[in-house]
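In: Show me how the following folds:
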Amino acid sequence: MRFELDRYNGVVIDPTSLPADINNLIIDLEELITYLIRQRKSLAWISVPIASAASIPLFINAGFTFHSCLRDELTLVRQPEYPTFVPFVPTHTIGAGAIVLSDTNEILVVKERGSKGFKLPGGHVEATERIQDSIQREVLEETGIDAKFESIVGFTSKHPYQFGKSNLHFICQMRALTHAINILDVDEIEDAKWISLNAYISDPTNSLSNREMISRVAFSSGLMATDVSGNNGPHRKHEIFMAVPAVVAHL
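Out: You can find the predicted model right below:
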């Protein structure tokens, strides 16, 4: 079994090096635990691919616990006996909704299958996906409308959401580039339409919180996606959103 040392005095095990024979894996684990204790190492990590799932009970017996998981791998961690900080697992999912306005101040809304009223198009932000790219994709899938991201005009938080996590939902202001509706995601979306802003806000069959929120931020300038010259290197931010300043202070 191979492993590398990390900069926090921990150990990261190479899952491709796990022996296929169970007895050999048990021996390797015993040697690893002895090494961790004698060298006073901190955390020991391994991300076990689903193809090696049979090894998971052996790691559990060696003192490892569940940390986080993806569709095709489970990450395990072993803590030493002395107190050690374990980086937290992801606590939030992220979603985005779109206020898409036409040149005549009509708003684009969708109706999900099984629901009663209409809502803003939007959905889940996928891993590694930028918010601005995600919402453009969601609007296209749910309505067939090409729309350009302009700003974030609000966000909401919810807990609990799914699987005990919290959720952050960003409300994005967008500008429609096309007008003809053509629902692509017909499994999820039952209907999509343009409707006057006033008609949507005054319709009690639509969510009250949605109507109140839209009435407040539909024409806000919001936080703009911003490029910062110093945003580079190992700590580079995926996206930066800022309010448009009245006066720019030069460094």
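
In: okay, CA-based contacts and neighbour counts for the rest of this
Out: Fine.

In: Can you show me the helices along the stretch 51-200 of the chain?
Out: Per DSSP state H, counting those that start in this stretch, the stretch 51-200 of the chain carries helices over the ranges 56-61, 131-143, 197-202.

In: Deepest in the core, which of those helices is it.
Out: helix 131-143 (a mean of 22; mean count of other CA atoms under 10 Å).

In: just to revisit the earlier point, can you put the helices of the stretch 51-200 of the chain in JSON lines and add distance to P19?
Out: Below are the helices of the stretch 51-200 of the chain laid out as JSON lines (distance: least, CA to CA, whole Å):
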{"stretch": "helix 56-61", "distance to P19": "12"}
{"stretch": "helix 131-143", "distance to P19": "41"}
{"stretch": "helix 197-202", "distance to P19": "62"}
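
In: Grab the longest helix from this protein for me.
Out: Longest helix of the chain, by residue count under DSSP state H: helix 22-38.

In: Tell me which residues are up against stretch 43-53.
Out: 9-15, 56, 72-80, 84, 86 (CA atoms under 8 Å, 6 or more residues apart in numbering).

In: Go ahead and name everything in contact with stretch 130-143.
Out: Contact with stretch 130-143 is made by 96-98, 110, 121-126, 145-149, 172, 181-186, 189, 192, 238-239, as judged by CA under 8 Å, 6+ apart.

In: Select from those every entry located in strands.
Out: Among these, DSSP state E puts 96-98, 110, 122-124, 147-149, 172, 189, 192 in strands.

In: Tell me the buried residues within those.
Out: 96-98, 110, 122-124, 147-149, 172, 189, 192 (16 or more other CA atoms under 10 Å).

In: so which of those comes closest to I201?
Out: V110 (14.2 Å; CA to CA).

In: State the distance from that closest one to R78.
Out: 47 Å (CA to CA, to the nearest Å).

In: Here is a second sequence; please produce its structure as well for comparison:
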Amino acid sequence: MLDHTLDSFDGITLELEKFRGTDDQLLTELCAVIALSRINLKRLIWVTLQGSLTRFISVFLDYGFIFHNCQGSTAVLVLKLQDSAYIPFSPTHTIGVGGFVLSEGELLCVKGHSASSNLKLPGGTVDRGEKIVDEVIREVYEETGITCKFSSVLGFATKSPVQFGYTDMYFVCELLALDRDISVKDTVEIKQAQWIDIDCYLNGDHSSPFNQQVVQMSLKKLGLAPVNQESYADPIAKQEIFWASA
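Out: Just a heads-up that it's a prediction; the model follows:
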């Protein structure tokens, strides 16, 4: 029978990393696992197929498995054994960050290469597995050369659907500039970076109404600061907690 482990939600996860059999052998052992799982009132069967194991996808689809999510060369499939079983949805959002950096009455802004690009907050999309704090500091440095210290999350906006039908979440974070010497590192994405007088930015025509409103709302606001919470600690997963100041 196929190697498998039990989870805390009355489901099982198939472990195929050591399987070296044929399609027919897989089919026989899969039937046995499904039958035993039904007898034991299991709710879901999960399987992750990566690399060469993806050749078995058709076998699992023929037995009622459906795709849950795909990433690169890895496909995760799931079989519902009970009608009432809940299948958690796969990740459906992307996270973007913008750095609100105000120094000596001037706002740090960037502009892309396209003709329609206007002055906006430096930032980008949070990479998989990266913290918001680390990402926004890195993005601002790559796009402007300015080293910053994280202060707080000032606010966020969501939009759905966007690319691939996902929900986009955009977090605006206040950063404190540790220097003012601009030196664009990411010249592929960024055409120029500059400090601009805050009143000029808010009243000029070189920025979009959305970006102007974001900056206006960010002025003199107290955001959510990062805090340490021992009860939320995890030896494997990365965590972030932002909370309102007293």
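
In: So after superposing, what's the score?
Out: After superposition, the two chains reach a TM-score (TM-score structural alignment, normalised by the length of the second structure) of 0.93; 244 aligned residues with a CA RMSD of 1.9 Å.

In: of all the helices of the stretch 51-200 of the first structure, which lies closest to T91 of the first structure?
Out: For T91 of the first structure, the closest of the helices of the stretch 51-200 of the first structure is helix 131-143, at 17.6 Å, according to CA to CA.

In: ok, the residue lying closest to E30 of the first structure once chain neighbours are set aside to P90 of the first structure distance?
Out: Distances taken as CA to CA, 6 or more residues apart in numbering place A62 nearest to E30 of the first structure, at 7.7 Å, with adjacent residues excluded. Going from A62 of the first structure to P90 of the first structure by CA to CA gives 25 Å.

In: cool, R38 of the first structure as well?
Out: 32 Å.

In: How far does the longest helix of the first structure sit from its chain's centre?
Out: 36 Å (CA atoms, centre = their mean, to the nearest Å).

In: what about it, how far off from the second structure?
Out: Taken over the aligned residues, the distance from helix 22-38 of the first structure to the second structure averages 1.8 Å (mean CA distance after the TM-score superposition for the first structure).

In: Output the contacting helices and strands for that helix.
Out: On a contact count with 3 or more CA pairs under 8 Å, 6 or more residues apart in numbering; DSSP states H and E, helix 22-38 of the first structure meets no helix or strand.

In: let's see 10 Å
Out: Counting by 3 or more CA pairs under 10 Å, 6 or more residues apart in numbering; DSSP states H and E, the packing neighbours recorded for helix 22-38 of the first structure are strand 11-13, strand 44-49, helix 56-61.

In: And the contacts of the first one?
Out: Same thing as strand 11-13 of the first structure. Residues from elsewhere that reach strand 11-13 of the first structure (CA atoms under 10 Å, 6 or more residues apart in numbering): 1-6, 32, 36, 41-48, 77-78.

In: Let's see that with 7 Å instead.
Out: Identification of contacts with strand 11-13 of the first structure by CA atoms under 7 Å, 6 or more residues apart in numbering yields 2-6, 43-46.

In: so how far does it sit from its counterpart in the second structure?
Out: Superposing on the second structure and averaging over aligned pairs (mean CA distance after the TM-score superposition for the first structure), strand 11-13 of the first structure comes out at 0.6 Å.

In: before we move on, what about the last one?
Out: Taking mean CA distance after the TM-score superposition for the first structure, the mean distance separating helix 56-61 of the first structure from the aligned residues in the second structure is 0.7 Å.

In: got it, and the second one?
Out: Average distance between strand 44-49 of the first structure and its aligned residues in the second structure, after superposition and using mean CA distance after the TM-score superposition for the first structure, equals 0.7 Å.

In: so that strand versus helix 22-38, what angle?
Out: Strand 44-49 of the first structure runs at 150 degrees relative to helix 22-38, counting by axes from the mean of the first three to the mean of the last three CA atoms, to 10 degrees.

In: Would you mark the buried spots in strand 44-49 of the first structure?
Out: Buried, per 16+ other CA under 10 Å, within strand 44-49 of the first structure: 44-49.

In: need the contact list for the alignment partner in the second structure of F118 of the first structure.
Out: Alignment note: F118 of the first structure maps to L119 in the second structure; criterion TM-score structural alignment. The contact partners of L119 of the second structure, by CA under 7 Å, 6+ apart, come to 109-111, 206-207.

In: With S220 of the first structure instead?
Out: By CA under 7 Å, 6+ apart, the neighbours of S220 of the first structure are V153.

In: With I182 of the second structure instead?
Out: 144-146, 193.
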